[in-house]
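Trainee: Okay, sequence plus prediction incoming.
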Amino acid sequence: MKSFMNLNRFEAFSDGIFAIAMTLLVIEIKVPDLSQATASTAIDALIHAGPHILSYITSFLVIGVLWLNHHALFHLLKRVDRIVLTINLILLMCIAFIPFPTALIGEYGKLQPIVMSYGLTLSFTGIVYNALWFYVVRQYLWDHPQANRRFICQASLWSIGYPIFYLIASLLSLSNTTLSTVLYILTPLFYLFPSVIDRQLGNLPDGVS
């Protein structure tokens, strides 16, 4: 069956949205006015910018991990249909929205509703990605010699964990916003490690496992 859209166009459009969202994150890091500053006030200004820088790094890694997963999924595809495009559009909408809660948590990171909303945004984004993944698997839109049933099960478990971690972290904000924030930071760091998809599809350089 013919693909609903050229795969190269599909990938290029998606990559563009990811790139724009990652670039927008840095806009919230404002350069302080240090024209009349002393060494002490300059240090204070940098400390004040710390939460914005941390939220930028965290969200950049979050979007980066999602892009890596999206890229791996793309290399499994043999064709796309309209439903894939629709789910992917919703995913890209979520990706493009991430700079907003990132700006909020950078400015108001001690407020519980803000901390929770950040995690819920990332959790929902992960759920949409999983919807895309499971639809592709269920409709047999993938085609790769190494994509056997065992691989699909392992990759699915790896993928499901992403929104679950963020949901747990967001709920923890009800009792401890600091712990919640730490988990937000650690989750993308964990998912930066080579996934089962990378190992199974041979996307790793020699010597990496």
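Mentor: In hand now; what should we look at?

Trainee: make it CA atoms for all contacts and neighbour counts henceforth
Mentor: Fine.

Trainee: and the helix or strand where A49 lies, what other elements does it pack with?
Mentor: Here A49 sits within helix 39-74, counting by DSSP states H and E. Counting contacts by 3 or more C-alpha pairs under 8 Å, 6 or more residues apart in numbering; DSSP states H and E, helix 39-74 packs against helix 7-24, helix 99-107, helix 177-191.

Trainee: Now do the buried residues in the second one.
Mentor: Taking 16 or more other C-alpha atoms under 10 Å as the basis for neighbour counts, the residues of helix 99-107 that come out buried are P99, P101, T102, A103, L104, I105, G106, E107.

Trainee: Give me the distance from that helix to the chain's centre.
Mentor: 15 Å (C-alpha atoms, centre = their mean, to the nearest Å).

Trainee: And for stretch 73-84?
Mentor: For stretch 73-84, the distance to the chain centre is 19 Å (C-alpha atoms, centre = their mean).

Trainee: who's in contact with that stretch?
Mentor: 2-5, 7, 11, 132-133, 135-136, 141-144, 147 (C-alpha atoms under 8 Å, 6 or more residues apart in numbering).

Trainee: Looking at neighbours, which among those residues is most surrounded?
Mentor: Neighbour tally across the contacts of stretch 73-84 (other C-alpha atoms under 10 Å): the maximum, 24 neighbours, falls on W133.

Trainee: Only the buried residues of the helix or strand encompassing it, if you could.
Mentor: W133 belongs to helix 112-138 when assigned by DSSP H and E. Within helix 112-138, the residues that qualify as buried are 112, 114-133, 136-137, counting by 16+ other C-alpha under 10 Å.

Trainee: okay, now the one to match up with it:
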Amino acid sequence: MDEKDTNRLEAFSDGVFAVAITLLVLDIKLPYADSSGKLLGNSELWQAIFEQWPMLLAFVTSFFTIGIMWLNHHRIFKHIKHSDTSLVFLNIILLMLIVFIPVPTALLVEYITHPELNTAALLYSGTFFAMALCFNLLWRYASYKGRLLGQQVDMDGVNKISRQYLFGPLVYIIALAIAWINTPASLIFNLLLAIFFALPDTPMKPGKKDQDPQLPMSESV
């Protein structure tokens, strides 16, 4: 078996990530004219843009979340050298959730200013939870006893990454709980999670001196 036979899977996955992140932009529709078709003045345009903050905040949150997921996907496939049918199936489920993200994002935009209506927020945070859970399943399936990893991989480092990835689904459960209480707060919490996972060195990630040269620093998802 070749040392690296996941190239097609990675290329297909990159394409799906690109499509999902592009679909988010299609929902951004900023007003530029009033009901009569007259162009808005400077002050009116700035006010109209500001009034679109729910849409822009949801876009930024989903964009960063998909971007961080792509980064993590890229990193784990530095270690995953082989594939089989089960791995491909788990990856397809993950990609299905990734490309679905624009749907709850667009729905959340319509409901974010109605905190008492939390179904959209629950669907949004629930999608992220399912995504983090599926990502964990993908990694754990591939890394179990190193069956789909490279021959020279350090299993202590692999186990460290597995422990870190447990953190992702747990915090998204918190996001779900917040979504049940307050829709805007849940969106802000999801944005903070995306920023946290993007940080290079956090308590849940190995510092530079702790990293194994064969296992680059990993994010929690």
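Mentor: Yep, it's here. This one's a predicted model, so the numbers in the text were calculated from it and none came from an experiment.

Trainee: just checking, what packs against the helix holding W133 of the first structure?
Mentor: Packed next to helix 112-138 of the first structure, using 3+ C-alpha pairs under 8 Å, 6+ apart, are helix 82-97, helix 99-107, helix 149-172, helix 177-191.

Trainee: residue with max distance from the center of the first structure?
Mentor: Q36 (39.4 Å; C-alpha atoms, centre = their mean).

Trainee: Pull up the gap between the residue mapped onto it from the second structure and F50 of the second structure, please.
Mentor: When the second structure is aligned by TM-score structural alignment, Q36 of the first structure is paired with L39. Distance of L39 of the second structure to F50 of the second structure, given as C-alpha to C-alpha, to the nearest Å: 17 Å.

Trainee: and what of A194 of the second structure?
Mentor: Taking C-alpha to C-alpha, one finds A194 of the second structure at 23 Å from F50 of the second structure.

Trainee: got it, and Y32 of the second structure?
Mentor: According to C-alpha to C-alpha, Y32 of the second structure stands 12 Å off from F50 of the second structure.

Trainee: In terms of neighbours, single out the busier of the two.
Mentor: Comparing Y32 of the second structure with F50 by other C-alpha under 10 Å, the one with more neighbours is Y32, at 15 against 12.

Trainee: ok, now which ones touch the more buried one?
Mentor: Neighbouring residues of Y32 of the second structure by C-alpha under 8 Å, 6+ apart: L39, L40, L45.

Trainee: S170 of the first structure pairs with which position in the second structure?
Mentor: With TM-score structural alignment as the criterion, S170 of the first structure lines up with L176 in the second structure.

Trainee: ok, the residue lying closest to its match once chain neighbours are set aside - contacts?
Mentor: Distances taken as C-alpha to C-alpha, 6 or more residues apart in numbering put S125 closest to L176 of the second structure, at 5.5 Å, once the chain neighbours are dropped. Taking C-alpha under 8 Å, 6+ apart, we find S125 of the second structure in contact with Y172, A175, L176, A179, S186, N190.

Trainee: S125 of the second structure maps to what in the first structure?
Mentor: Using TM-score structural alignment, the partner of S125 of the second structure in the first structure is G119.

Trainee: gap between its match and Y191 of the first structure?
Mentor: For G119 of the first structure, the distance to Y191 of the first structure - C-alpha to C-alpha - is 16 Å.

Trainee: do F165 of the first structure as well
Mentor: 11 Å.

Trainee: Show me what I76 of the second structure lines up with in the first structure.
Mentor: I76 of the second structure maps onto L73 in the first structure, by TM-score structural alignment.

Trainee: With the second structure overlaid, report how far stretch 155-163 of the first structure is off on average.
Mentor: Compared with the second structure after the fit, stretch 155-163 of the first structure shows a mean deviation of 1.5 Å (mean C-alpha distance after the TM-score superposition for the first structure).

Trainee: what does that stretch contact?
Mentor: By C-alpha under 8 Å, 6+ apart, stretch 155-163 of the first structure touches 122-127, 130, 133-134, 187, 195-197.

Trainee: which one of these is nearest A19 of the first structure?
Mentor: Checking the contacts of stretch 155-163 of the first structure against A19 of the first structure by C-alpha to C-alpha gives T125 as the nearest, at 16.3 Å.

Trainee: Dump the contacts of stretch 155-163 of the first structure into a markdown table; add distance to N203 of the first structure as well.
Mentor: Formatted as a markdown table, those follow (distance: C-alpha to C-alpha, whole Å):
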| residue | distance to N203 of the first structure |
| --- | --- |
| L122 | 26 |
| S123 | 26 |
| F124 | 28 |
| T125 | 25 |
| G126 | 22 |
| I127 | 25 |
| N130 | 21 |
| W133 | 18 |
| F134 | 21 |
| T187 | 22 |
| S195 | 10 |
| V196 | 10 |
| I197 | 8 |
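
Trainee: closest to L85 of the first structure among the residues you listed?
Mentor: W133 (12.2 Å).

Trainee: so what corresponds to the closest one in the second structure?
Mentor: Match for W133 of the first structure (TM-score structural alignment): W139.

Trainee: how much space between its match and F128 of the second structure?
Mentor: Distance from W139 of the second structure to F128 of the second structure, by C-alpha to C-alpha: 17 Å.

Trainee: what does A194 of the second structure align to in the first structure?
Mentor: Mapped onto the first structure by TM-score structural alignment, A194 of the second structure lines up with P188.

Trainee: Let me see the contact set for its match.
Mentor: T58, L61, V62, V65.

Trainee: ok, these in the second structure: which stay?
Mentor: Retained in the second structure: T58, L61, V62, V65, out of the contacts of P188 of the first structure (criterion both residues aligned by TM-score structural alignment, their matches' C-alpha atoms under 8 Å).
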